[in-house]
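[1] sharing a model that was predicted from the sequence below.
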Amino acid sequence: MGFFYEKKNNQLKPTTPSKSPTKESNEKQILKTNLQENIKTVKDTLGESTDIIIREIRIGKEGVLKAGIMYTDGLSDAPSIQHFIMESLMLEIKDTNIESELRPSPNLMNTLKDFAMTVGELKDFTHFDELFLSLLSGDVIILIEGYSEGLIIGNKRWAERGVTESTTQTVIRGPREAFSENIRINTALIRRKIKDPQLWMESRIIGKRTKTNIAVMYIKGIANDDIVEELRLRLDRIDIDGILESGNIEELIQDAQASPFPTVYHSERPDVVAADILEGKIAILIDGTPFVLTVPALFVQFFQSSEDFYQRADLTSLVRILRFFSFTISLLAPALFIAATTYHHEMIPTALLINLAAQREGVPFPAFIEALIMEITFEILREAGLRMPRAIGSTMSIVGAFVIGTAAVEAGMISAAMVIVVSITAIASFVSPSYDMAMSVRILRFIFMGLAASFGLFGVTVGLIALILHLCSLRSFGIPYMFPIAPFNLSGQKDTFIRVPIWKMFTRLPLISQNNIKRQQNPTAAKSRPEKEQ
């Protein structure tokens, strides 16, 4: 409950607002038998909103039954309402044998559902909260004079973006389809890839105001039951006004709120989510966003791309090693350069040290300030390129970085070596397939630069030890974040730093899928059988 504040004797004292009819009080009411009273309650609660269409009609040949039809303009399919609902009630039933049954009686609602309604999704209701939720979701509401129950007809239809190509997780080889903002389309995309009756889906509504539809999908018998129950508990604990994007759910259910590393994975590719579900993970779909969450999330998962499983294993392994190497460069390159040029000159070859000293002659700032200026400048250019129109965003970033870097060197503010180091660091940060992991590295990079400027390589070493300890302490829904590296699991190394051929990956990660860890039966025999037949 909210409070207002009044000033009295130079102090602010809370005062309870005066009670007035609100939507919450109306939603708890039960439908009345009087049609006009029900319509008036709907109009008063929705503030006479002009997009709420209410039509009063009479049913039957003699028009003895008075009914009200309600729907939201823009969320419902108006032609379907006219052809399949109104015509059925007002015209078609006049030519049927149920005309005599369309009289006020206890079985009237069943008669309408069984004989008069030519629609697929149909259910009855008795409370106003069900009425408002369905009405504002695009369904059609039918109320009958003299009855304290109504009918909800599924008739949702609104403007939406279709299934298009993914823009955040591009691949050279693999499916091109991506999730859309419609949760039902997204569940269908997953169902199309996993045609297993054990693929279960649980639905719930979160958000007292937005009433956002949430779907949880997992394979019964493969997913860990304890993780499924933990996810249910975390979702049920959410008490918030609105959920507008999957990021809202991610913040509310993730472990280690203060950690810079993401403990919930998200993707807009159906093949990625389907693969995670087959591994025993749980998918969380939120209506209104193309990004689907999967839990639990592991550190190594953020270095994997869906294309890794569509290319040859040897090429994929080399690329994956390159990603981990780029992660190290992006995290430590500026810090190591600052430490070497500030404290550890003996580590630099003499010829290179002389060149660096000649470049820094006349530069008024220490190496740490140089790196800080260049890193902040590049971060500004990167954010500007993301927020500007796409036609000029990339051009502005490239030209801005080139012009500013060249001008800074010629002006004597920054050394050329520092520009090279910062540029390599920035390029390496783009190698990561996950934007969330790249953001974490961007934050930690500044911390390591400060440690290097203060304590040299000793500070960088201490920072690395603290980082490893932090990573090993993280959990994602009870699963160690660094698994299968720590704790070490031999079978899990087949898809960590390298990827072995698919015919060798015959088990799932045991900590995630404890019910059924076998992915394929006797892969060695299956691979050698054709040779024996020959």
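    Thanks, I have the structure now. Keep in mind that what you see is a predicted model, and the values were worked out from it rather than measured. Numbering: from 1, shown residues only.

[2] use CA for all of it now, contacts and neighbours both
    Will do.

[3] which residues in the stretch 151-300 of the chain form helices?
    With DSSP state H, counting those that start in this stretch as the criterion, the stretch 151-300 of the chain has helices at 183-193, 225-236, 246-253, 270-278.

[4] pipe those into JSON lines and attach distance to residue 478 and mean neighbour count per row.
    Listed next are those as JSON lines, based on distance: least, CA to CA, whole Å; neighbours: other CA atoms under 10 Å:
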{"stretch": "helix 183-193", "distance to residue 478": "26", "mean neighbour count": "17"}
{"stretch": "helix 225-236", "distance to residue 478": "8", "mean neighbour count": "15"}
{"stretch": "helix 246-253", "distance to residue 478": "12", "mean neighbour count": "17"}
{"stretch": "helix 270-278", "distance to residue 478": "17", "mean neighbour count": "21"}
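
[5] included below, for side-by-side comparison, is a second structure:
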Amino acid sequence: MKKSFGSFHTKRLNKSPQISDQTSEMKESTKQDGEIDNSKKLSLDLNTNLANIKQRFAKCSDLVFREFSIFQTQKAVLIFIDGLNDSNQLELHLLKQLMSTENILLRGSSLKKLLEQFVTVAQTTEVQTIEELLEHVLSGEAVLLADGETSAIALSVKKWDHRSVEEPLSEAVIRGPRDGFTESIRTNTALLRRRIRTENLKMESMKIGRVTKTDVIIAFIDGIVTDSVVTEIKSRLERIDIDGVLESGYIEELIEDNPFSPFPQFQNTERPDVVAANLLEGKVAIFVDGTPFVLITPITLYGLLQASEDYYERALISTMLRWIRFIFFLIALLLPSLYIAITTYHQEMLPTNLLLSVASARESSPFPAFVEALIMEITFEALREAGVRLPRPVGSAISIVGALVIGQAAVQAGIVSAPMVIVVSITGIASFTIPRFNLGISVRMLRFPIMIMAGILGLFGIVIGLLIILIHLSKLRSLGVPYLSPMAPLTFENLKDVLVRAPHWALGLRPRVFGYQNPQRIAPGLRPRPGKK
């Protein structure tokens, strides 16, 4: 079978010379033959184990040691962190059962057998070393230690306060699901499992961060995704050596192909339906605990200009909206530069009546068009940032009223001309039509160097700036996938979902560039034909 990842030119980076503390601890705690180092094993003496643990957790007031007796004679202790556990499960399913007098019948049995007979917690794990015990406790589990036992039992009783599932504010839709990811990684994976109910949905977990030990999960559909994509993602994640990961943006910056590109090479989303749709195309999702934003890779420029609602509305409507998005994408990038170039160097391109109108409006302005545009664009960006950072009820009012008041006052004071205010306003509206925030902010940033080129060389400067951007985009890769595919390189069979959105019954094949292990996603012959079965 022909592999679709033939354009995979990304070089695998060498391993970091610095070995993380987590890796070094694992190497120290295991011998070459796989046996556990005796110096790291739990002791038969409960007091020795408790002394080691309390020394490691010195000055940790939230760590709880609940001492009790099992079999009425054997000392035991339950170790957990207050606030990360379900207190009802601890009391009813653990302590009540373990301290019951019925346990006397099992006197002389191992702790593991006692748990099998009496404890009703769903998940238990045997722990043999201090390091494993610390990891389970810090993950929110309760660990049971008993005197005379060389192993402990970690019991999954995790529970902490988290935000409920709500509609994501950054990706609102008129038609579509209303649920969104939260800061809990298990809630997020459950939302994905709810949509993709197959055993081929794989979720491989790892911990990243020497201090935070953040849970990271790689999700993909086995049999659809290309194996080389998953291998490359694992390789890039495993080489990360950092103190902590607090958000998926940390991961994105550490594993992207070109760190100096203004264009995003990962898509981030709060919507489970978006993640599910991308996994069905052969992509990979990266979940990070503590953030609702899930990373999707590889991506293309055209994918970032598509909204999830494109696939919930009818094909003709979605195609029209997609073209509006493309047009306003170019307006957001080029409109101020075109105004600067034409009014400064190429006045002959304007009709006479329009030229006279613009000239009369700019007559009282003391600044050239480039300075006017720069003042208004910087002011508009400042108002937008202020609207985001202020409290929500105040922010929207400040940004709208501020733009109107400042624009009107600037025109009346003769600082800027009225056409410039109109140009900047249309440009701002156009930037809001870009469905992905990370792409929209890239366009806003690129607008300024193109304005400088237009102010120096006119339309020739704009053409040079566009050529530089196109050359960069043609060289850019997202995990080895060409950023402009399927337009460059051209793949005819995938053009049905780029400039237009073909009906679902016509989208029979998955995009070749992402994965072609299982190309057929829709059975042929599903076009509606009234009167025919």
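    Structure's in. What do you need? Since the model is a prediction, treat every value here as computed from it, not as a measurement.

[6] residue 403 of the first structure: which of the helices of the stretch 151-300 of the first structure is closest?
    Closest to residue 403 of the first structure of these, according to CA to CA: helix 246-253, at 36.0 Å.

[7] gap between the residue of the second structure positioned farthest from its centre and residue 453 of the second structure?
    Ranked by distance from the centre of the second structure (CA atoms, centre = their mean), the top residue is residue 105, with 52.7 Å. From residue 105 of the second structure over to residue 453 of the second structure the distance is 86 Å, taken as CA to CA, to the nearest Å.

[8] let me have the helices of the stretch 151-300 of the first structure in JSON lines, adding distance to residue 204 of the first structure as columns.
    Formatted as JSON lines, these follow (distance: least, CA to CA, whole Å):
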{"stretch": "helix 183-193", "distance to residue 204 of the first structure": "12"}
{"stretch": "helix 225-236", "distance to residue 204 of the first structure": "9"}
{"stretch": "helix 246-253", "distance to residue 204 of the first structure": "13"}
{"stretch": "helix 270-278", "distance to residue 204 of the first structure": "19"}
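
[9] looking at the ones you listed, which is closest to residue 312 of the first structure?
    Closest of the helices of the stretch 151-300 of the first structure to residue 312 of the first structure is helix 270-278, at 17.6 Å (criterion: CA to CA).

[10] in the second structure, what residues pair with that closest one?
    Following TM-score structural alignment, the aligned partner range for helix 270-278 of the first structure in the second structure is 272-280.

[11] please identify the helix or strand for the alignment partner in the second structure of residue 379 of the first structure.
    Aligning on TM-score structural alignment places residue 379 of the first structure opposite residue 381 in the second structure. Assigned by DSSP states H and E, residue 381 of the second structure falls within helix 369-389.

[12] then residue 143 of the second structure?
    Here residue 143 of the second structure, judged by DSSP H and E, is contained in strand 142-146.

[13] quick one: that strand aligns where in the first structure?
    Under TM-score structural alignment, the match for strand 142-146 of the second structure is residues 140-144.

[14] next one: stretch 493-509 of the second structure
    Using TM-score structural alignment, stretch 493-509 of the second structure pairs with 491-507 in the first structure.

[15] returning to that earlier point: nearest to residue 369 of the first structure, out of the helices of the stretch 151-300 of the first structure?
    Shortest separation from residue 369 of the first structure across the helices of the stretch 151-300 of the first structure is recorded for helix 246-253, at 34.0 Å, computed as CA to CA.

[16] would you mind getting the average deviation of that closest one from the second structure?
    In the superposition with the second structure, the average deviation recorded for helix 246-253 of the first structure is 0.9 Å (mean CA distance after the TM-score superposition for the first structure).

[17] what does stretch 485-497 of the second structure rub up against?
    300, 474, 482, 498, 502, 507, 510-513 (CA atoms under 8 Å, 6 or more residues apart in numbering).

[18] try stretch 157-177 of the first structure
    Here stretch 157-177 of the first structure makes contact (CA under 8 Å, 6+ apart) with 74-77, 138, 178-182, 267-271, 306-307, 310-311, 433.

[19] how distant is the helix or strand harbouring residue 319 of the first structure from the center of its chain?
    Per DSSP H and E: residue 319 of the first structure is located in helix 313-342. Centroid separation between helix 313-342 of the first structure and its chain, computed with CA atoms, centre = their mean, to the nearest Å, is 28 Å.

[20] tell me the average deviation of it from the second structure after fitting.
    When the second structure is overlaid, helix 313-342 of the first structure sits 0.4 Å from its aligned residues on average, using mean CA distance after the TM-score superposition for the first structure.

[21] swap in stretch 443-453 of the first structure?
    Comparing stretch 443-453 of the first structure with its match in the second structure after superposition yields a mean distance of 0.3 Å (mean CA distance after the TM-score superposition for the first structure).

[22] go through that stretch and flag the buried ones.
    444-446, 448-453 (16 or more other CA atoms under 10 Å).

[23] farthest pair in those residues?
    The span of those, defined through CA to CA, is set by 444 and 453 at 14.3 Å.

[24] if we can go back for a sec, now the match of residue 379 of the first structure: how far from residue 337 of the second structure?
    When distance is defined by CA to CA, residue 381 of the second structure is 16 Å away from residue 337 of the second structure.

[25] over to residue 450 of the second structure?
    Counting by CA to CA, the gap from residue 450 of the second structure to residue 337 of the second structure is 6 Å.

[26] pull up the overlap in contacts between the two.
    Residues touching both residue 450 of the second structure and residue 337 (CA under 8 Å, 6+ apart) are residue 462.

[27] from the contacts of stretch 485-497 of the second structure, which single one is nearest residue 322 of the second structure?
    Residue 322 of the second structure lies nearest to residue 498 out of those, by CA to CA, at 8.9 Å.

[28] that closest one: neighbour count?
    18 (other CA atoms under 10 Å).

[29] is it correct that it is in contact with residue 302?
    Yes: taking CA atoms under 8 Å as the definition, residue 498 of the second structure is a contact partner of residue 302 at 6.3 Å.

[30] which residues do those two both contact?
    Common neighbours of residue 498 of the second structure and residue 302 (criterion: CA under 8 Å, 6+ apart): none identified.

[31] in the second structure, what residues pair with stretch 440-454 of the first structure?
    So stretch 440-454 of the first structure is aligned with residues 442-456, judged by TM-score structural alignment.

[32] which residues does the matching stretch contact?
    The contact list for stretch 442-456 of the second structure (CA under 8 Å, 6+ apart) reads 262-264, 332-334, 336-338, 340-341, 344, 370, 374, 431, 460-462, 465.

[33] let's see that with 6 Å instead.
    Residues outside stretch 442-456 of the second structure that contact it (CA atoms under 6 Å, 6 or more residues apart in numbering) are 262-263, 333, 337, 341, 370, 461-462, 465.
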